[in-house]
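Student: Provided below are the primary sequence and the corresponding predicted coordinates.
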Amino acid sequence: MHKSTSSKRKSFRLYAIVSTALVGVGAAAALAAGITPATASSLAQNADTQVAVFMIPLTLLVLALLFEVTRTAMRGTLPVDSKPRRPSRLNWTPGNGEG
């Protein structure tokens, strides 16, 4: 019988569960430490903090993009998943003898 879930899909599920748990633990720790959105907004009055809040995620995004491009380039040629599509007939009319 054919397995419907690949091992890569299962490992992604594990990463999703672990990352969700880490976010939950981080949120619980922040609330336990007394950090709420109201108190966090007072920290963001400083210009340096505002720049860091914007630049850190942006830098991580660019680094992730560079990592993926490098990983794809180092892999070699791109795999061919399917055959090219056959061109469709534009002058088709019902009853022209092909069925």
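Tutor: Looks like it arrived, so ask away. Numbering: from 1, shown residues only.

Student: make it CA atoms for all contacts and neighbour counts henceforth
Tutor: OK.

Student: quick one, longest helix in this structure?
Tutor: helix 47-75 (DSSP state H).

Student: tell me what that one is packed against?
Tutor: Contacting helix 47-75 under the criterion 3 or more Cα pairs under 8 Å, 6 or more residues apart in numbering; DSSP states H and E is no other helix or strand.

Student: packing partners of the one helix or strand residue 23 maps to?
Tutor: If you go by DSSP states H and E, residue 23 is part of helix 7-32. In terms of contacts (3+ Cα pairs under 8 Å, 6+ apart), helix 7-32 is not packed against any helix or strand.

Student: okay, one more to line up with it:
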Amino acid sequence: MQTTPSRGRKSLKIKVAIASGFAVALGLSGALLAGVTPALAADLAAQPDAQVAVFMVPLTILVLTMMFEVSRYVWRNRIPASVPPRRRVTNWSAPKQR
């Protein structure tokens, strides 16, 4: 008899999607309440420190995310075992004549 896959993963994906959407809405409303407008953001981005932060923060998050995914992959023992290459059979002697 075939077993059905667990449905726990789908509900987790939905919860993560809802939580991330809520976080975006919360961040947007917080920025609007703080008075951050595109003109003010452009003035802030003219400063070198802000330009470095705008570039480095997403890059750092990307690197940390990749490190997390690699460690998660390794933690589950899914790294394939290395297989030695096949030995190539070569016959360097001249063919035998009958």
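Tutor: That came through fine. In this text, all values refer to a predicted model and were calculated from it rather than measured experimentally.

Student: mean shift between the longest helix of the first structure and the second structure?
Tutor: Compared with the second structure after fitting, helix 47-75 of the first structure has a mean deviation of 0.7 Å; criterion: mean Cα distance after the TM-score superposition for the first structure.

Student: rewinding a little: starting at the chain centroid, how far to the helix holding residue 23 of the first structure?
Tutor: 15 Å (Cα atoms, centre = their mean, to the nearest Å).

Student: so how far does that helix sit from its counterpart in the second structure?
Tutor: Looks like 0.9 Å for helix 7-32 of the first structure (mean Cα distance after the TM-score superposition for the first structure).

Student: next SSE downstream of that helix?
Tutor: Next along from helix 7-32 of the first structure, by DSSP H and E: helix 37-43.

Student: got the contact list for that following helix?
Tutor: residue 49 (Cα atoms under 8 Å, 6 or more residues apart in numbering).
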